[in-house]
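Student: below is the sequence, then the predicted model.
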Amino acid sequence: MTIEGASPLGETIREFARHLGAERALSGHTLRAYLGDLRDLDAYADRIGLEGPAELDVTVLRAWLSRQHALGLSRATLARRTAAVRAFTSHLHRRGLLSSDPGALLGTPRRARDLPVVITQDQAGRLLDTVDATGPEGLRDLAVLEVLYGTGIRVSELCGLDVDDLDGARRTVRVLGKGGKERTVPIGEPAVRAVQDWLRAGRPAFATEKSGPAVFLGVRGGRLHPTTARRIVHERIAEVGEMPDMAPHGLRHSAATHLLEGGADLRSVQEILGHASLQTTQLYTQVSAERLKRVHRQAHPRGSAAE
């Protein structure tokens, strides 16, 4: 029997959380999601009368995942929960708390991947050419948009940039990506010019003692927060009008799609974006193909079925 008030897996989950925080380079968001998933497993184990981690087996895990499916969870969430429990049982097995690893027997639900919404090259040009870049905020917002679209980096990577990460002469930017992996990304002349204009004529108006080396600042002088960067993108797109609303990741999707449409090879785009898997990058080839089919249907005399 478990001690009154204790849960079957609570202590091992807490120990696993310490392990993840110390030894695995997971983002804070992924770590919180994994622990939430395992707490749900812990509650299920308690309901069915498990007394400890040694009683976890593949039948229990499959029953728990089946229940999640019955509750209507998406395939993406089920895939993440499967990954979380696999990491957990593997850790328990290595510690000797499980004689075998039941998580290794779980299949991974295939995620349905919707094609990302992207803007056209003309729309991207209109967005960047119509930003009112007067005043410190205007200079900053234009530089934010130019860098996001011009490099395809993530919003967290943009907000983490320091002044010495930008090499204007070589037109490259050093980026710290997921898992603490560093990469060098090419950056076009318009983005370099926009950042230099911001650093020269905009940043000093916001800078304080707490600004440190951050390239992009909020109005109070601290490093620009991703939430603020997202607001900038939404508001500036809304000002242009007749464009799909999107977050910074939409500009990343658009940059990748436009690179491939311009003739860039898949491996180069993978390196620019910092994708661990080429399969992730291949999604953008589907976006380009879908766009070409749309253009064909609209423009070719035999592109669509006769009405």
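Tutor: Noted; the coordinates are in hand.

Student: switch to C-alpha atoms for all contacts and neighbour counts from now on
Tutor: Noted.

Student: and the gap between the residue minimising distance to the centre of the chain and residue 226?
Tutor: Among the residues of the chain, residue 154 comes closest to the average C-alpha position under C-alpha atoms, centre = their mean, at 6.8 Å. Using C-alpha to C-alpha, to the nearest Å, residue 154 is found at 10 Å from residue 226.

Student: contact partners of stretch 237-244?
Tutor: The set of residues external to stretch 237-244 that reach it, using C-alpha atoms under 8 Å, 6 or more residues apart in numbering, is 117-119, 123, 126-127, 130, 245-246.

Student: need the residues you listed in CSV with secondary structure, distance to residue 10 and neighbour count, can you?
Tutor: Formatted as CSV, the contacts of stretch 237-244 follow (DSSP: H, G, I helix; E, B strand; the rest coil; distance: C-alpha to C-alpha, whole Å; neighbours: other C-alpha atoms under 10 Å):
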residue, secondary structure, distance to residue 10, neighbour count
117, coil, 41, 15
118, coil, 43, 26
119, coil, 46, 21
123, helix, 51, 17
126, helix, 54, 14
127, helix, 50, 22
130, helix, 54, 13
245, coil, 42, 16
246, coil, 40, 17
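
Student: pretty sure the residue nearest to the centre of the chain sits against residue 253.
Tutor: No - shown here, residue 154 and residue 253 do not form a contact pair, counting by C-alpha atoms under 8 Å, at 10.0 Å.

Student: another structure for you, compare them:
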Amino acid sequence: MGSAKSKSLLPSVEQFSDELWLVDGLADRTIDAYRADLINFGSWLTQHNGKTLLQVQNLDIEAWLASLLERKISARSVARYTASLRRFYQYLLTNGQVVQDPTMRLGKIKIPHRLPNTPTQDDVASLLDITDLNSHQGLRDKAMLELLYATGIRATELSDLKVEDFDFKNRVIRVCGKGNKERLVVYGEEAAFWLDLYLSRSRPALRRDYLCNHVFLSVRGKKISTGVLRLVVKKHASNKGIERPLSTHSLRHAFATHLLDAGADLRVIQELLGHACISTTQIYTFVATKRLVTLHSRFHPRNKDTAGYQAGDNLHVRFQSMNP
């Protein structure tokens, strides 16, 4: 925090940041987000009443949150600011730097329910139908996309994968997720086939003389970046004429929703995705329910539109062999 704004903040902010890193093991970007929220609040305090973060009362926080809503800041962002302040002042109270938590009486911000824009099974099938498999890049892209869809891992998690993270015999991957929390995920035969092909044919050529031990490599032989991963998804979606906006996270949504459609248990999906709280995973139940309502209203014989249900290419078959 080298800016003029940051100099007006108390050492308690940096102590709080250190706590998030040392004790909670949060990622740097998450800690930066907490710090930025406190910087914004601290700047507002200085401009409006000259108070410091240690002098704050409940009315000060309510006034700031109200000003954010007046400026048309989204409810989701305001809720995040509230969560940052709650955690910060709970830390200060625990460590004796304040005698009362000014966030105790804050009401809960209502966030509109936003469903993820999940690709259909046909969208995913089209995206994975990569025809350029004679080039090292094409084979790498095929293996990456198959693995993203087969496991639901994040782009950053796939980028960080190393050879030693794989148990190729049992098709299990040790993934380091948010907050450096490790989990085990499994992948099916389809992803295993393309991964083995990539590792034997294309990775040695991409690796060249570098000693990089990451699984997926750029054309320069270094660890592939999340930016390149996003471009890979956009390129192949464009090549297939897919109109729906797709991203690496779209495949994560597709993994969860399609598993749920195929009858998987929500707790299992939570473990595979690495969600700390089941409420985060429950968003996919709304997606699945919405899809069921649409299918029922369109294809049920007692409804007016009786065009008949044509079962598509059931990609959940890929998940039937996930258990090693």
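Tutor: Received it, and whenever you're ready, just let me know what you need. The structure displayed is predicted, hence computed values, not measured ones.

Student: what sits against residue 207 of structure 1?
Tutor: Under the criterion of C-alpha under 8 Å, 6+ apart, the contact partners of residue 207 of structure 1 comprise 217, 220-222.

Student: residue 62 of structure 2 - nearest residue in space that isn't next to it in sequence?
Tutor: For residue 62 of structure 2, the nearest residue in space outside its immediate sequence neighbours is residue 106; the separation is 7.3 Å by C-alpha to C-alpha, 6 or more residues apart in numbering.

Student: and that neighbour, which of the three is it?
Tutor: Under DSSP: H, G, I helix; E, B strand; the rest coil, residue 106 of structure 2 falls in the coil class.

Student: distance of residue 6 of structure 2 from residue 283 of structure 2?
Tutor: For residue 6 of structure 2, the distance to residue 283 of structure 2 - C-alpha to C-alpha - is 37 Å.

Student: share the number of residues neighbouring the residue nearest to residue 44 of structure 1 when sequence neighbours are not counted, please.
Tutor: Of all residues not flanking residue 44 of structure 1 in the chain, residue 64 sits nearest, at 7.0 Å (C-alpha to C-alpha, 6+ apart). As a burial measure, residue 64 of structure 1 scores 16 neighbours (other C-alpha atoms under 10 Å).

Student: same question, the one 5 residues further on
Tutor: Other residues within reach of residue 69 of structure 1, judged by other C-alpha under 10 Å, total 14.

Student: OK, contacts around it?
Tutor: Residues touching residue 69 of structure 1, when contacts are defined by C-alpha under 8 Å, 6+ apart, comprise residue 78.

Student: at 6 Å what do you get?
Tutor: Taking C-alpha atoms under 6 Å, 6 or more residues apart in numbering as the criterion, residue 69 of structure 1 is in contact with no other residue.

Student: for it, pull up the helix or strand it's in.
Tutor: Using DSSP states H and E, the secondary-structure element containing residue 69 of structure 1 is helix 58-70.

Student: now the alignment partner in structure 1 of residue 261 of structure 2: how far from residue 172 of structure 1?
Tutor: Alignment of residue 261 of structure 2 against structure 1 is given by TM-score structural alignment, with residue 261 as its counterpart. From residue 261 of structure 1 over to residue 172 of structure 1 the distance is 22 Å, taken as C-alpha to C-alpha.

Student: residue 204 of structure 1 too?
Tutor: The value you get for residue 204 of structure 1 to residue 172 of structure 1, if C-alpha to C-alpha is used, is 23 Å.

Student: between those two, which one's more packed in?
Tutor: Counted by other C-alpha under 10 Å, residue 204 of structure 1 and residue 172 do not tie: residue 172 has more neighbours, with 18 against 13.
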